[in-house]
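Visitor: Give me coordinates for this.
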Amino acid sequence: MPENSQKRGLPHGGYVMGRVKYKKADGACFLPAVLSVSGAAVMLVSGWYICRLAGAFLLLTGFMVQWRRERQRIQVLTAYLEQANTGNAPVLSALGEDELSRLEDQIYKTVTYLYQTREEAVRTKSEFAKNLSNIAHQIKTPITTVSLVVQTMEERDGGEEKEEREQIMKQLTRLTHLEEALLLLARLDAGTLVLKREATDVYTLLVLAADNLQEIFAYWKVSVDIPEQGEMLVVVDPDWTMEAVMNLMKNCAEHNAGGCVRCFYEQNPLYTEIRIQDEGAGFDREDLPCLFERFYRGKHAGEGGIGIGLALAKELIMRQNGTIRARNLPEGGACFEIRFYRH
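Guide: Got it, this is the predicted structure:
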């Protein structure tokens, strides 16, 4: 074997093969070094993830705390507005300078302004009702005096000047109706009209209202059609609701000479609907928005009308959880549509 191909020992367990020198790795020193570097890398990565998770947790916790705080403040605002609707809202103090605090401040200012406006409106309405009542009572005295004078003249003169006396009595009757209407409006405005609501059959209500208008129907030669559609109950004051229905029937009769006044009614889970309609020319388009205003007289208003009947009907119906509207029928004629809601 050539000399240079023989193995020759080296220190620390190494050896030489040919011209190349080899040295055994010191396992005892190399493995701990590798493990030490790997452990440091793992700890570094783990620490990075832990920091990320901790940051996310803190951010989420802060968000939840802020959300709960804002939710509580919104609940306080909601409760405040509910109390404002009942007229028992306390003083609301805004805390802080954030957007929600500014909203609280604006809500409090608005509610305070609405309270002041409402109190002023109630005071004005009360004064108006008092004045209206005083006017009605002042009208009543001369009406009574003139009526007595006319009766005395009739007894003294016999049949002379009969036409003039009839005209005077006609105007006195109109003034009497005006006085009664003004007193009723005053009671409605002052809130002193007590409505005794009870379960009332719709068919019975309509028939009684028509019976009280037989003289007017006969004068205008108008017939009335009220089909019986089974028992349907509404919770209303029967007397005052009948008064409202009579005003609507009377309006239909006066604008429907020789025709027919028809009544229909139906009921569903939400409301009971009553329709009173005629076969006349219907409403003028410009009159429709103003029909239920006090003292409004349309183009074709009758001579004896004072423009209060429809306004009274609306007031009485609305105070019993009802609505009323007027419209023209496609086939011709006017229609009043009443709805009494269950809730």
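Visitor: contacts, neighbours, all on C-alpha from now
Guide: Fine.
Visitor: Might you calculate how far stretch 328-343 sits from the centre of the chain?
Guide: In terms of Cα atoms, centre = their mean, to the nearest Å, the centre of stretch 328-343 is found 20 Å from the chain centre.
Visitor: so how far does it reach from one end to the other?
Guide: 28 Å (Cα to Cα, to the nearest Å).
Visitor: What ranges does the stretch 151-300 of the chain have for its helices?
Guide: Per DSSP state H, counting those that start in this stretch, the stretch 151-300 of the chain carries helices over the ranges 162-190, 202-211, 214-219, 238-254.
Visitor: can you tell me the helix or strand for the closest residue to Gly322 other than its chain neighbours?
Guide: Sequence neighbours aside, Phe340 is the residue nearest to Gly322 in space, at 4.2 Å (criterion: Cα to Cα, 6 or more residues apart in numbering). Assigned by DSSP states H and E, Phe340 belongs to strand 334-341.
Visitor: Against which helices or strands is that strand packed?
Guide: strand 271-277, strand 322-328 (3 or more Cα pairs under 8 Å, 6 or more residues apart in numbering; DSSP states H and E).
Visitor: so the last one versus strand 334-341, what angle?
Guide: What separates the directions of strand 322-328 and strand 334-341 is an angle of 160 degrees, with axes from the mean of the first three to the mean of the last three Cα atoms, to 10 degrees.
Visitor: Could you list the residues in contact with strand 322-328?
Guide: 282-283, 288, 291, 314, 317-318, 334-341 (Cα atoms under 8 Å, 6 or more residues apart in numbering).
Visitor: re earlier: most packed of the helices of the stretch 151-300 of the chain?
Guide: Across those, averaging neighbours per residue (mean count of other Cα atoms under 10 Å) puts helix 238-254 on top, at a mean of 22.
Visitor: one more, for comparison:
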Amino acid sequence: EADSSDEVGRLGRQFNAMAADLERTLRELRAERDRVAGLLEQRRQLVANASHELRTPLATIRGYVESALARGAGVPADLKRDLETVEQEIGRLQQLIEDLFAIAQSELGKLTLRLEPTDVDALVQRLVSTSAPLAWRQRRVQVLAEPSSSGLPMALADQQRLEQVLSNLLNNAVRHTPPGGLVAFNLAAEDGSVRLQVRDTGEGIDPEDLPHVFERFFRGRNNGAVGAGLGLALVAELTQAMGGEVNADSTPGQGSCFEVRLRAAS
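Guide: Below is the predicted model:
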């Protein structure tokens, strides 16, 4: 009987020791979780702040480059080529900064959307008018907007974010289309929504890559070292935040089609 009591006591002490170890481990895990969460919060805030602060100096630099290019015949041919390269790289950097800023704002819970009736056709026309000359000059890629159907309704969207979606889709298409190729916007009304397509005659997407093109930091087999893998991810996140949907279809060697659907404004 005494041996039985000793055994029960020993088991009780072991159980208490295990419980104490478990509690200590849980406290350490909670502390580590809080530390990592704090570091992630600091990282998000740093990215948001840095992206915001870089906007103004980049815009200033681009302004000087565009001013120099506007001199036309007064710019030597070799200098003009260099300035065009600088202009192209500044544009890519600006797009990356805008994407990083939007993603950081989203992760911080500070991404605000103002959904209102938006003229998608007007946005497309404005984007094409400003981007087509640049795409032709830098890549020899033609950018156009196909005539939209009459009576196209307004879309329920945040205009600023929709511009970012359209710009990212256009930049992606131009980047993957060889010289002499075509990028075309097409708009239509379908089933209470506004459907927007961006089609290109580029290299296409590998079938194994297609399901992953909207994932953050994903770069496909044909991508090489181009792009940060954020543009299309942000397209999907912003479109979904506006209550829409996005998908992609592609045939390797023939081109790709990215489609965005947004609710029509009533």
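Visitor: Could I get the TM-score for this pair?
Guide: Taking TM-score structural alignment, normalised by the length of structure 2 as the basis, the two superposed chains have a TM-score of 0.64; 210 aligned residues with a Cα RMSD of 4.0 Å.
Visitor: Just send the helices and strands packed on strand 334-341 of structure 1 back as TSV, with distance to Ile143 of structure 1 and mean neighbour count too.
Guide: TSV is the format used below for those (distance: least, Cα to Cα, whole Å; neighbours: other Cα atoms under 10 Å):
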stretch	distance to Ile143 of structure 1	mean neighbour count
strand 271-277	34	21
strand 322-328	34	18
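Visitor: a markdown table for the ones you listed, including distance to Asp225 of structure 1?
Guide: Converted to a markdown table, these look like this (distance: least, Cα to Cα, whole Å):
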| stretch | distance to Asp225 of structure 1 |
| --- | --- |
| strand 271-277 | 10 |
| strand 322-328 | 19 |
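Visitor: who wins for proximity to Ala209 of structure 1 among those?
Guide: strand 271-277 (11.8 Å; Cα to Cα).
Visitor: Out of the helices and strands packed on strand 334-341 of structure 1, which gets nearest to Tyr80 of structure 1?
Guide: Closest among these, using Cα to Cα: strand 322-328, at 29.0 Å.
Visitor: Pull up the aligned stretch in structure 2 for that closest one.
Guide: Strand 322-328 of structure 1 corresponds to residues 244-250 in structure 2, going by TM-score structural alignment.
Visitor: cool, and stretch 289-297 of structure 1?
Guide: So stretch 289-297 of structure 1 sits over residues 211-219 in structure 2, by TM-score structural alignment.
Visitor: returning to what we had before: compared with structure 2, how much does the strand holding Phe340 of structure 1 deviate?
Guide: Here strand 334-341 of structure 1, set against structure 2 after superposition, deviates by a mean of 1.0 Å using mean Cα distance after the TM-score superposition for structure 1.
Visitor: Between helix 238-254 and that strand, find me the angle.
Guide: The directions of strand 334-341 of structure 1 and helix 238-254 differ by 160 degrees, with the same axes, to 10 degrees as the criterion.
Visitor: how many degrees apart are strand 334-341 of structure 1 and strand 271-277 in direction?
Guide: Strand 334-341 of structure 1 runs at 170 degrees relative to strand 271-277, counting by the same axes, to 10 degrees.
Visitor: Touching strand 334-341 of structure 1 from outside, list them.
Guide: Contacts of strand 334-341 of structure 1 (Cα under 8 Å, 6+ apart): 234, 248, 252, 270-283, 317, 320-329.
Visitor: Kindly recompute the last result at 7 Å.
Guide: Identification of contacts with strand 334-341 of structure 1 by Cα atoms under 7 Å, 6 or more residues apart in numbering yields 270-278, 280, 282-283, 321-329.
Visitor: Secondary structure class of Val226 of structure 2, three-state.
Guide: coil (DSSP: H, G, I helix; E, B strand; the rest coil).
Visitor: okay, now it: neighbour count?
Guide: Val226 of structure 2 has 11 neighbours, counted by other Cα atoms under 10 Å.
Visitor: how close does it sit to Pro178 of structure 2?
Guide: Taking Cα to Cα as the measure, Val226 of structure 2 falls 14 Å from Pro178 of structure 2.
Visitor: do you know how far Asn134 of structure 1 is from Leu178 of structure 1?
Guide: 13 Å.
Visitor: Kindly apply the preceding question to Met153 of structure 1 instead.
Guide: Taking Cα to Cα, one finds Met153 of structure 1 at 24 Å from Leu178 of structure 1.
Visitor: quick revisit: aligned to the residue nearest to Gly322 of structure 1, what sits in structure 2?
Guide: In structure 2, Phe340 of structure 1 lines up with Leu262, judged by TM-score structural alignment.
Visitor: what's around its match, how many residues?
Guide: 25.
Visitor: what's the average distance of stretch 240-249 of structure 1 to structure 2?
Guide: Mean deviation for stretch 240-249 of structure 1: 0.9 Å (mean Cα distance after the TM-score superposition for structure 1).
Visitor: Output the residue interval of structure 2 matched by that stretch.
Guide: Taken onto structure 2 by TM-score structural alignment, stretch 240-249 of structure 1 occupies residues 161-170 there.
Visitor: what do you get for stretch 66-73 of structure 1?
Guide: Using TM-score structural alignment, stretch 66-73 of structure 1 corresponds to no residues of structure 2.
Visitor: Please tell me how far that stretch is from the chain's geometric centre.
Guide: Centroid displacement of stretch 66-73 of structure 1 relative to its chain, using Cα atoms, centre = their mean, is 29 Å.
Visitor: Name all residues that make contact with Asn186 of structure 2.
Guide: Contacts for Asn186 of structure 2 (Cα under 7 Å, 6+ apart) come out as 145-146, 148, 196-198.
Visitor: ugh, wrong one, I meant Glu273 of structure 1
Guide: Taking Cα under 7 Å, 6+ apart, we find Glu273 of structure 1 in contact with 265-267, 338-340.
Visitor: Which of those residues are buried, as a ChimeraX select command?
Guide: Typed into ChimeraX, the next command selects the buried ones out of the contacts of Glu273 of structure 1 (criterion: 16 or more other Cα atoms under 10 Å):
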select :265,338,339,340
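Visitor: returning to that earlier point: among the contacts of strand 322-328 of structure 1, which ones are buried?
Guide: Using 16+ other Cα under 10 Å as the burial test, the contacts of strand 322-328 of structure 1 include 282-283, 291, 314, 317, 334-341 as buried.
Visitor: Which of these sits closest to Val20 of structure 1?
Guide: Tyr341 (109.0 Å).
Visitor: Quick check: closest non-adjacent residue to the closest one.
Guide: In space, Tyr341 of structure 1 comes closest to Tyr271 once its chain neighbours are excluded; the distance is 4.1 Å by Cα to Cα, 6+ apart.
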